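Chemist: I need the structure of the sequence given here:
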Amino acid sequence: MDDLKYGKRNKRGDWSPNEPVQTAPLFQFPPRLRALLRWIPHYFFPWNAIFAASAVAYWAWVIPPVERMQTIGIGWAAWLYAVNAICVLLFYGAFELHLYVLKRQENRFKYNGKFPADQKSKAFWFESQNIDNILRTFLSGVTIWTGIEVVMLWAYANGYAPWLSFAENPWTLALVALVVPIIHEFHFFCVHRLIHTPFLYKWVHSVHHNSVNPSPWSSLSMHPVEHLMYLGTAFWHLILPSNPILMLYQLHYAGFGAIPGHVGFDKVELGDDKLIDSHAYAHYLHHKYFEVNYGDALIPLDKWFGTWHDGSAEGEARMQARYRQRKEKLAAREARKQANGATE
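Modeler: Next up, the predicted model:
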């Protein structure tokens, strides 16, 4: 597969797409009906359909009987942790094996031409990004994921969360299912902006940003506080007219859905002529520049708040202009402080 048909590679070997990143047409005004109709299949396939199917599969084969979940017990909580850990190992591991271990598509479509395993850094445990990311994923990520899952299932089993049946409320639940990705986007953007404040960035979010060159295991490599805030998207279902399957979908959208944004490749090759878009470039630019693209472009929140970078030269110019403006404000503030100090 010739990736230069779709993008370009610089002297360092970094690849970027030819076309700027586009936000979804869902919130564009006036509405562009033709663009919206072309986009709708991409809203469901492949990623959202996978996460929704995994939630249904969990409910059918993994989640304990309701009577058992009325009391939180070590047995069924440990069972859920084991299943979550195995599924994360298989799902994340499949991308790691295909793209980073076997390197079946070498560096075709890879944003950063280098591979994390080839670079040692003291920012990581054992100076290894992969070991650090894997340990943080299983020690903290899957543990907090499971804890939230257990609490939410206990709440449903005891009537503390609204549990609607599909038979009696098909349209309400269909609507909630449709907006699960939108809920995630809104929650993610708000949490993400919060943890980029100086104190939380230094002590919490910097752990995730150590992976400047993200790979699959970077997806859930976070500080425990960030894990709780990020995976806490499931808590929206304590107030939404919902049910446990949709709560699991919300949780899986966050847990398994972190993979596409951190896979490090724009497209994943399946065979000689089949490509799957990761839609990861917007979030890759966030890892590269830190202060752009706090959301994932489903809702144009970054455009509304002036932090959007689409990968184009114009996007780069807007970012640099914002940096200059902020630097000038800080310099003016410091000058005022010095002037006030001199007059006292």
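Chemist: switch to C-alpha atoms for all contacts and neighbour counts from now on
Modeler: Fine.
Chemist: check contacts around residue 277.
Modeler: 266, 267, 268 (Cα atoms under 8 Å, 6 or more residues apart in numbering).
Chemist: quick one: residue 16 and residue 5 touch, right?
Modeler: No: counting by Cα atoms under 8 Å, residue 16 does not reach residue 5; the two are 11.2 Å apart.
Chemist: residue closest to the middle of the chain?
Modeler: Compute the mean C-alpha point of the chain, and by Cα atoms, centre = their mean the closest residue is residue 258, 3.7 Å away.
Chemist: who has more neighbours out of residue 16 and residue 5?
Modeler: residue 16 (23 against 9; other Cα atoms under 10 Å).
Chemist: now show me the structure for the sequence below, then we'll compare the two:
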Amino acid sequence: MTIADTDPNQETQTKTEPGPMSREWHWHPELPVKFASYWNWPPNFTTLGKWAWQNWLQFSDRSIFLGLAFLVAFLLQPVGPDQTRFAFGWVAHVFARNWILLLIVAGGLHFWFYGIDGQGKLLKYDPRPYMKRKNALFKFGYQTWDNIYYSLVFGAPFLSLLECFLRWMYANDYIGTLSFAAHPIWFVALFPLLALWQSLHFYVVHLFLHQPFIYKHVHAVHHRNVNTGPWSGMSMHPVESFGYLSAILIVLILPSNPVHMLFLGYWLMLGAASSHSGYEAIWAKDRQALLLGAFFHQLHHRYYECNYGNAEMPWDKWLGTYHDGSEDATKRTRNRKREMHAKAK
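Modeler: Presented below is the predicted three-dimensional model:
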């Protein structure tokens, strides 16, 4: 099921038959849930080209993060001699920019989907309404306030700290700055390679967070959000937030340019907001305005002990934690969850 197959006048009607879990979801993409096209074997270069066009070159959250990284790295705040020492001015610039970007992306998506109800339930995964009622489970009593608190107090500041450290490293030539002119192929190839690295890092960190003791004291903060919203993405315990964002430190050992570091940082922080929006895409004026979809991770928030990684790489499929959206996968996941908790007692 693709966005183009959706009739905007009939929110759940599609040209393809609904999948085996359609009764549990208001809307979902075609099942089974797929991984990035470059893992198809034998390779289909037509499909791969369409996937690359849709995700990297067409207007999508990924292409926005890429463009934003270039804008900041080469125009708004390039790494320069002023960053060889930590100073209030440039450090404050980094912190303010990341707070503002998260406010714009997470706040804007929340306003569209749940503030003005910009498209109702069209392309919404979970049939239940987003939680707006007071609930003692959340800090301050409300899901949105809880999520904003963790995102702005820990998420954006932790990314800013890491960015400042890496800017200082680049500025002092402690890590080399790779130029496009000298290494054009590696410069371009590093962007998709960083996406693959983030998938591996996320799987390993996420699997660790789901060990019962760590889950109870750390990861449970994030999983209070069963029916997610854009602010849920970076709503994490500070230990989890730092562990998740530490993926950006890969540039300490990989030859890179500050634009690569920024792209990965935005992929981590702003991508968490778009992937937790609860919707496949922004639909406006009877057309897809922006692709967001992350049903793969939505399954994780519903069933917990599955899909620890993301659809960029099939780690879950290779390691036996894959939920493809079927009823059989739900049964396997629930059995796995019972076994994990039984061993923890």
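Chemist: out of the contacts of residue 277 of the first structure, who has the most neighbours?
Modeler: Of the contacts of residue 277 of the first structure, with other Cα under 10 Å as the count, residue 266 tops at 27 neighbours.
Chemist: in the second structure, what residue corresponds to that one?
Modeler: Under the alignment (TM-score structural alignment), residue 266 of the first structure maps onto residue 280 of the second structure.
Chemist: the closest residue to that match other than its chain neighbours - how many residues pack around it?
Modeler: Among residues not flanking residue 280 of the second structure along the chain, residue 293 sits closest, at 3.8 Å (Cα to Cα, 6 or more residues apart in numbering). Neighbour count for residue 293 of the second structure, taken as other Cα under 10 Å: 25.
Chemist: quick one: map residue 293 of the second structure onto the first structure.
Modeler: Under TM-score structural alignment, residue 293 of the second structure pairs with residue 279 in the first structure.
Chemist: same check, this time on residue 90 of the second structure
Modeler: Under TM-score structural alignment, residue 90 of the second structure pairs with residue 76 in the first structure.
Chemist: and residue 310 of the second structure, by the same measure?
Modeler: Under the pairing rule here (TM-score structural alignment), the equivalent of residue 310 of the second structure within the first structure is residue 296.
Chemist: for its match, which three-state class applies?
Modeler: coil (DSSP: H, G, I helix; E, B strand; the rest coil).
Chemist: so it sits against residue 281, correct?
Modeler: No: the criterion here is Cα under 8 Å, and residue 296 of the first structure misses it with residue 281 at 9.3 Å.
Chemist: which residues does residue 237 of the second structure contact?
Modeler: 150, 154, 218, 219, 221, 222.
Chemist: adding distance to residue 333 of the second structure and neighbour count, write those residues out as CSV.
Modeler: Below are the contacts of residue 237 of the second structure laid out as CSV (distance: Cα to Cα, whole Å; neighbours: other Cα atoms under 10 Å):
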residue, distance to residue 333 of the second structure, neighbour count
150, 28, 23
154, 31, 21
218, 21, 19
219, 18, 24
221, 21, 22
222, 19, 21
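Chemist: could you say which helix or strand holds the residue mapped onto residue 321 of the second structure from the first structure?
Modeler: Using TM-score structural alignment as the criterion, residue 321 of the second structure maps onto residue 307 of the first structure. Counting by DSSP states H and E, there is no helix or strand that carries residue 307 of the first structure.
Chemist: thinking again about what came up before, my guess is the match of residue 266 of the first structure meets residue 119, correct?
Modeler: No: using Cα under 8 Å, residue 280 of the second structure makes no contact with residue 119, being 11.6 Å away.
Chemist: what does whichever strand or helix holds residue 42 of the first structure contact?
Modeler: Element membership for residue 42 of the first structure, per DSSP H and E: helix 33-44. Residues outside helix 33-44 of the first structure that contact it (Cα under 8 Å, 6+ apart): 24, 25, 26.
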